[in-house]
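Colleague: fold the following.
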Amino acid sequence: MNWGKGLIAGMIIFILFITAMGVKMFMLPGDDYDHQYYEKGLTFNRDYDREKQVTTDQAAPVIEQVGQNLVLTFKTPLTGTIRFERPSDQLQDRSFPLQPDADNSVLLPINKLATGKWQLTLNWQHQSKDYLYHQEITIR
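Modeller: Predicted coordinates:
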């Protein structure tokens, strides 16, 4: 093989490589870019104060999976909501009201949620104090 054929073969291989990378790039799923960044930026201080209140009052709930249920145990009576956010699929996100029993425990059935990683966001109020708590869990 002479230099001319080798140069043409090298260019063709390079063009095929660049084309394959371009096709692969367009076939990847959407970016992880947070499209709500501006709105979240406006409420950052309020959310930070609510997260800090959890630490100050040592009010973090105990979260454990018991069979097909998620048990959240709080230290005080409360009203609020819990949001299950699926990092890999935004369409699976769900919200539920927190309805504690007499022992300040909340029992949530999770059998309809997909197994894998979930981000929990708990918002609750107790005696005119607002709380915000985040935790990542893995549903088995």
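Colleague: C-alpha from now on. contacts and neighbour counts both.
Modeller: Fine.
Colleague: what about stretch 18-33, distance to the chain center?
Modeller: Its chain's C-alpha centre and that of stretch 18-33 lie 23 Å apart, by CA atoms, centre = their mean, to the nearest Å.
Colleague: also stretch 43-63?
Modeller: Between the centre of stretch 43-63 and the centre of its chain there are 17 Å (CA atoms, centre = their mean).
Colleague: let's see this one next, to set against the first:
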Amino acid sequence: MKINWGTGIVLSFIGFIAFILFFVVRMSMDDRANHDLVTEEYYKKELSFQKEIDAMEKAKNRPYQVKLIRTDSGMIIQFPEDMTPSKIKGKVSLYRPSNKHLDIDFPISLSNTHLLIPDKRLLDGRWDIDVNWDYEGETYLFRESFTY
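Modeller: The predicted model follows:
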């Protein structure tokens, strides 16, 4: 059987489309390609977004700012010096964009103005940190990305 050039082009298109569809179906069914949302309850979090913006503005307008300091023992979160450490309550959330299983949340419990995140808890790579704390009835939020 002889195939002319028109039939060859049509067969080539059909082969290419089949090739692309094979990979689309394979990637959508594969367990290794995990397509998680950034947060589990996206819409509920969206409703509280204005409160986060207000808390971030309060933290930025303070005379002393929260600082992240990298040391050999880990990452130090330096709280504002004008705040009494025992009155600071809240939580620190470390979010790893590449793997949600590495996300860490822990409460803030201070005896001095800094909090140490141990080096063994932080793997190399990009991290997003949220420091959400209450001080004398006011809520503050510090949010930053860093590479460890």
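Colleague: where do the helices sit along structure 2?
Modeller: 5-29, 42-47, 49-60 (DSSP state H).
Colleague: contact partners of the longest one?
Modeller: With contact meaning CA atoms under 8 Å, 6 or more residues apart in numbering, helix 5-29 of structure 2 is reached by residue 33.
Colleague: 10 Å instead, please
Modeller: Among residues not part of helix 5-29 of structure 2, those counted as contacts by CA atoms under 10 Å, 6 or more residues apart in numbering are 33-35.
Colleague: what range in structure 2 does stretch 120-138 of structure 1 sit on?
Modeller: Counting by TM-score structural alignment, stretch 120-138 of structure 1 pairs with residues 129-147 of structure 2.
Colleague: equivalent analysis for stretch 40-48 of structure 1, please.
Modeller: Aligned by TM-score structural alignment, stretch 40-48 of structure 1 falls on residues 45-53 of structure 2.
Colleague: what's the first-to-last distance across that stretch?
Modeller: End-to-end span of stretch 45-53 of structure 2 (CA to CA, to the nearest Å): 12 Å.
Colleague: buried ones in the match of stretch 120-138 of structure 1, by neighbour count?
Modeller: Across stretch 129-147 of structure 2, burial judged by 16 or more other CA atoms under 10 Å covers 129-133, 139-142.
Colleague: show me what residue 67 of structure 2 aligns to in structure 1.
Modeller: Checking TM-score structural alignment: residue 67 of structure 2 goes with residue 62.
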